[in-house]
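**Q** Could you look at this predicted model? Sequence included:
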Amino acid sequence: MGIVALREGDTFEAHLPLLIIGAGACGLVAALAARECGIELAVLERDALPRGSTFMSSGFIPAAGTRFQAEKRVDDSPRLMASDIQAKNGHEADPAIVQALTDYSGRVVEWLADTHGVPFDLVDGFLYPGHSRMRMHATPRRTGEELMGCLLTAAETTGVDILTRARVIDLHVDDARRVRGVTLERPDGSRESIGCDVLILACNGYGGNPELVARYLPSLKDALYHGHEGNQGDALLWGEAMGVSLKDLGACQGHGSLATPHQTLISWALMMRGGIQVNLEGRRFSNEHGGYSEQAAKVLAQPGQVAWNLFDARIHQTAREFEDYRNAHIAGAVRAFDSLETLSKGLDLPLDALRDTFTEMRALAEDGGGDSFGRGFSPETLLEPPYYAIRVTGALFHTQGGLEIDTSARVMGQEGGVFPNLFAAGGAARGVSGSNDSGYLSGNGLLSAVVMGAIAGREAARQLLRGDAA
């Protein structure tokens, strides 16, 4: 991976006005937005089949003020959504970026639904940690795989050219800091060069690069990585070489509920609907409503780096709306017990400790107080037999820091100002999760990918149409 200084007389084998690196949700949405403006472009994808981190996610996109919310009588606004994001990250994110994302979120979701046929509806019935309103929009199966399928169909229908098996290895940059083209490598080692007037980096973060994870996320360096293997930090490495301003590189999305050894994501809805996590000593060790990202490190700090999700039949039935949960159930990850005694024996957990844990929850529900971790319990959500259990571990899903951008997704330099024709979004760019693992508000990843991807595609097209990209 490198930056190649453009020399006088250098030429490219082909040329397109716009190139986009990465065919995940971010790159595809950027391409749809640019194509809508009539821009000729190509999306360069290293894999044979575009998947990216989106494919491995639940596919939930937070948005405020949509008609999908109105249909279910959810009163929300971009201002309230922005407040929730900033409260979760400790007001560490750029407020202008947060405002841009929240202001545009509803329009992007409705545009994808109305123009490109993405069958969104509102996920209701519970709130994710930190959200004050139900604002998660998802496709019917509640999977990132389905969302990616919808976006790929939209790209094909719209005439977006996607070059697969095309790994970009070099950016060609002139003395004015303009990216003039790229070199890509094919699986057989052959190389091609393509010139461009504008480049969008949509190639996600560095979660798949152990060296970078150890450098910027030392608390998760031994965590299971449950993200796309292509997230090698390409944008970050190019940015370092070009003198780009890099921000919040310690930010990430972890998850404290990955079924092990099945490696299936278990929705945090289990916790928000009344479930708990206990360690191998049969004791709770955190506030399960604090957030699933920071929960990853807490689970990894437990004996054996594992925990048990404990819940009941009520929660089990509602969780079946999630395809990942249904898959985990089919795979045998979900175990059922008719009493604490059988659960204790089946999971090899100390019965006395389990009884103490459940007694404390009932006492807290009766007096309305909170426990030592800050969580309260209500009578209607207390767990009742039969009980269900899933063995889980903590995992790193994707990183949230990256290239600093402005509200138009233009990449910013270390000394200020913007690069003339370089845009970034999604995991390649600085997100809105602050500086560490605790600032991640559910959906921040796809918010930055989908909404900022749309902004990047629109703004790149505007630059090209104005004729000031050359």
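**A** Happy to help now that I have it.

**Q** from here on, contacts and neighbour counts on C-alpha atoms
**A** Will do.

**Q** how far does stretch 123-133 stretch from start to finish?
**A** Using CA to CA, to the nearest Å, the end-to-end distance of stretch 123-133 comes to 11 Å.

**Q** Tell me how far residue 399 lies from residue 445.
**A** Taking CA to CA, one finds residue 399 at 9 Å from residue 445.

**Q** These two: which has the busier surroundings?
**A** More crowded of residue 399 and residue 445, by other CA atoms under 10 Å: residue 399, with 34 against 30.

**Q** Does that one touch residue 205 like I think?
**A** Yes. Counting by CA atoms under 8 Å, residue 399 does reach residue 205; the two are 5.5 Å apart.

**Q** pretty sure residue 117 contacts residue 154?
**A** Yes. Under the criterion of CA under 8 Å, residue 117 makes contact with residue 154 at 7.4 Å.

**Q** let's bring in a second model and compare:
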Amino acid sequence: MQSFDVVVAGAGAAGMMAALVAAEAGARIVLLERDAAAPSTLSVSGGLVSAAGTRWQQAAGETDSPENFAADVRAKSGAAVDAVLLQAVTHGAAEAVDFLADVAGLPIHLHTASRWPGHSAMRLHATPAESGAELQALLRQAVARNPRITFRDGVVVRTLRPQGVATSAGAIDAGAVVLATGGFGGAPGLVARYCPKAAQAVHVGGTHADGAGIGWAAALGAELLCMDSYQGQPHVSPHLVEGVRPRFGASLPALGAVLVNRLGQRFVAEDMGPSELTAHLLAQPGGVAVEVWAEAAQQAALAGGPFRRAVELGAVARCADLAELAARFGLPEAALAETFAAPDRFGRRSWDGPPQPPYYAAEVTGALAHTQGGVRVDADARVLRADGSAIANLFAAGGVACGISGRGAAGYVPGNGLAQSFALGLRAGRAAAR
């Protein structure tokens, strides 16, 4: 029988944070990963973390606070977010970013290339390439450097035990278990049950996001919250390129991009939250649209890792004029010209007119990035039953735990998923080590 102080199931953002924090507290950790080579929700993300009141914001002259962060969350998701969870995330995210920089040794900076919907201040933090793949690689390096963490790849957790977990490599004893195995975006049956509006969306999150951890906790009586909540991703190519589905990032509308459907017509205020925009996009003919932006937006968007990768894969077209744009994407040129000549009638927050040539454009569809519902936790990320009691020695963070997006798709704000993962991962690691 193998024995450790803490077993962490899942080596994504939440799991690696929990392992690093618990190890820093002196615990012996085993960090289990099902398939380190497979795309994870972290690796395919933009690697942007919401955190408020940080030294990076102060250095940039950006005024912000956890209270402002919480107010922004409530403005988007209403009263559906658990108050204890909201406090834990909005106050814990800044501490988590400090830990990433000062203890894990990650080079952190504040994203300032554009302002994102749902944020009253610039609070997105990232590593230099602003890429989830880079963030994952840097975290894995930090894990590898820590002698108190035993990392095991290719190990599938089968179920929870009274003291530890049962895995494909045998039973592991531990004083505490941290569940960080992700949400259920990759489980079509669960998505259809809990998030029917996203059932037809292509899943672009982690390969193994099957909801297993949520199921194990529920079997022990854990309360599940906001299970219909998810992050929609409307800036995704409908086509695979070299086995990859290019993602263009949610910054484009704030940079002036517009969406036109197959009829050459705009159909929505593109700068609404990206998650709720997904449903509008999927409702268009064929569930696709063409996103169009100008040169300045192209240069600004190149700050984001997923966007740069999409450009490298040839998923972004450059068109000299409307005629070339229409021909390139099979759009009716007359309708497209009429659309670009018309004033905004959809209520965009900012509107300086349509993009000017040369045009950059890509075909996009609505996708499901990850689910946001999960088990209820307390301020220490302990898993709770419906009566408020804690399940002994069981913690959850990331996709297993309920997020701060409320109900449905409209409450999600870019960067808040990783804010929850890191803030709860930090608190789970600290409490589990105790």
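**A** Cool, the structure landed. None of the values given here were measured: they were computed from a predicted structure.

**Q** Report the TM-score for the pair.
**A** In this superposition the chains share a TM-score of 0.96, using TM-score structural alignment, normalised by the length of structure 2; 429 aligned residues with a CA RMSD of 1.5 Å.

**Q** picking that back up, in terms of neighbours, single out the busier of residue 117 and residue 154 of structure 1.
**A** Using other CA under 10 Å as the criterion, residue 117 of structure 1 and residue 154 rank with residue 154 on top: 20 against 14.

**Q** Trace that one over to structure 2, please.
**A** Matched by TM-score structural alignment, residue 154 of structure 1 corresponds to residue 142 in structure 2.

**Q** what are the ranges of the helices in the stretch 301-450 of structure 1?
**A** Taking DSSP state H, counting those that start in this stretch to define them, one finds helices in the stretch 301-450 of structure 1 at 313-319, 323-330, 340-347, 351-367, 444-446.

**Q** Identify whichever of those helices lies nearest to residue 94 of structure 1.
**A** Nearest to residue 94 of structure 1 among the helices of the stretch 301-450 of structure 1 is helix 444-446 (13.6 Å), distances taken as CA to CA.

**Q** and residue 345 of structure 2, how many neighbours does it have?
**A** 10.

**Q** should've said residue 325 of structure 2
**A** Other residues lying near residue 325 of structure 2 total 24 when counted by other CA under 10 Å.

**Q** Please say which position in structure 1 it maps to.
**A** Checking TM-score structural alignment: residue 325 of structure 2 goes with residue 343.

**Q** shouldn't its match be in contact with residue 337?
**A** Yes. Proximity of residue 343 of structure 1 to residue 337 meets the contact threshold set by CA under 8 Å, at 5.4 Å.

**Q** Now the common contact residues for the two.
**A** Shared contacts of residue 343 of structure 1 and residue 337, defined by CA atoms under 8 Å, 6 or more residues apart in numbering, are found at residue 387.

**Q** can you pull the contacts of the aligned residue in structure 2 for residue 23 of structure 1?
**A** Aligned by TM-score structural alignment, residue 23 of structure 1 pairs with residue 11 of structure 2. Contact analysis of residue 11 of structure 2 by CA under 8 Å, 6+ apart lists 31, 32, 33, 36, 180, 181.

**Q** what about the spatially closest residue to the fourth one that is not a sequence neighbour, neighbour count?
**A** By the measure of CA to CA, 6 or more residues apart in numbering, the closest residue to residue 36 of structure 2 outside its immediate chain neighbours is residue 153, 6.2 Å from it. Other residues near residue 153 of structure 2 come to 15 when the count uses other CA under 10 Å.

**Q** how about the nearest residue to residue 292 of structure 2 once chain neighbours are set aside, what does it touch?
**A** Leaving aside its sequence neighbours, residue 292 of structure 2 sits nearest to residue 361 (CA to CA, 6+ apart; 4.4 Å). Listed by CA under 8 Å, 6+ apart, the contact set of residue 361 of structure 2 reads 290, 291, 292, 293, 316, 317, 318, 319, 325.

**Q** Mind checking which of the residues you listed land in strands?
**A** 290, 291, 292, 293, 317, 318, 319 (DSSP state E).

**Q** between these, which is nearest residue 176 of structure 2?
**A** residue 291 (47.4 Å).

**Q** Give me the aligned partner of the closest one over in structure 1.
**A** In structure 1, residue 291 of structure 2 lands on residue 309 (TM-score structural alignment).

**Q** so its match sits right up against residue 272, yeah?
**A** No. Counting by CA under 8 Å, residue 309 of structure 1 sits too far from residue 272 to count as a contact (11.9 Å).

**Q** neighbour count winner among these two?
**A** Under the neighbour definition other CA under 10 Å, residue 309 of structure 1 and residue 272 were set side by side, and residue 309 has more, 24 against 20.

**Q** Contacts only, for that one.
**A** 257, 275, 276, 277, 278, 388, 389, 390, 391, 392.

**Q** Apart from its chain neighbours, what residue comes closest to it?
**A** Residue 309 of structure 1 sits nearest to residue 277 (CA to CA, 6+ apart), 4.7 Å away.

**Q** What's the match for that neighbour in structure 2?
**A** Matched by TM-score structural alignment, residue 277 of structure 1 corresponds to residue 259 in structure 2.

**Q** Show the contacting residues for that match.
**A** Counting by CA under 8 Å, 6+ apart, residue 259 of structure 2 makes contact with 265, 266, 267, 268, 270, 289, 290, 291, 292.

**Q** among these, who's most crowded?
**A** Ranked by the number of neighbours (other CA under 10 Å), the contacts of residue 259 of structure 2 place residue 289 first, at 31 neighbours.

**Q** Can you tell me the closest non-neighbouring residue to that one?
**A** Nearest non-adjacent residue to residue 289 of structure 2, counting by CA to CA, 6+ apart: residue 261, 4.4 Å away.

**Q** and the gap between that neighbour and residue 253 of structure 2?
**A** 15 Å.

**Q** more crowded one of the two?
**A** Neighbours per residue, other CA under 10 Å: of residue 261 of structure 2 and residue 253, the larger number sits with residue 253, 25 against 22.

**Q** And the strands in the stretch 1-150 of structure 1?
**A** 2-5, 14-21, 41-44, 61-62, 121-122, 136-138 (DSSP state E, counting those that start in this stretch).
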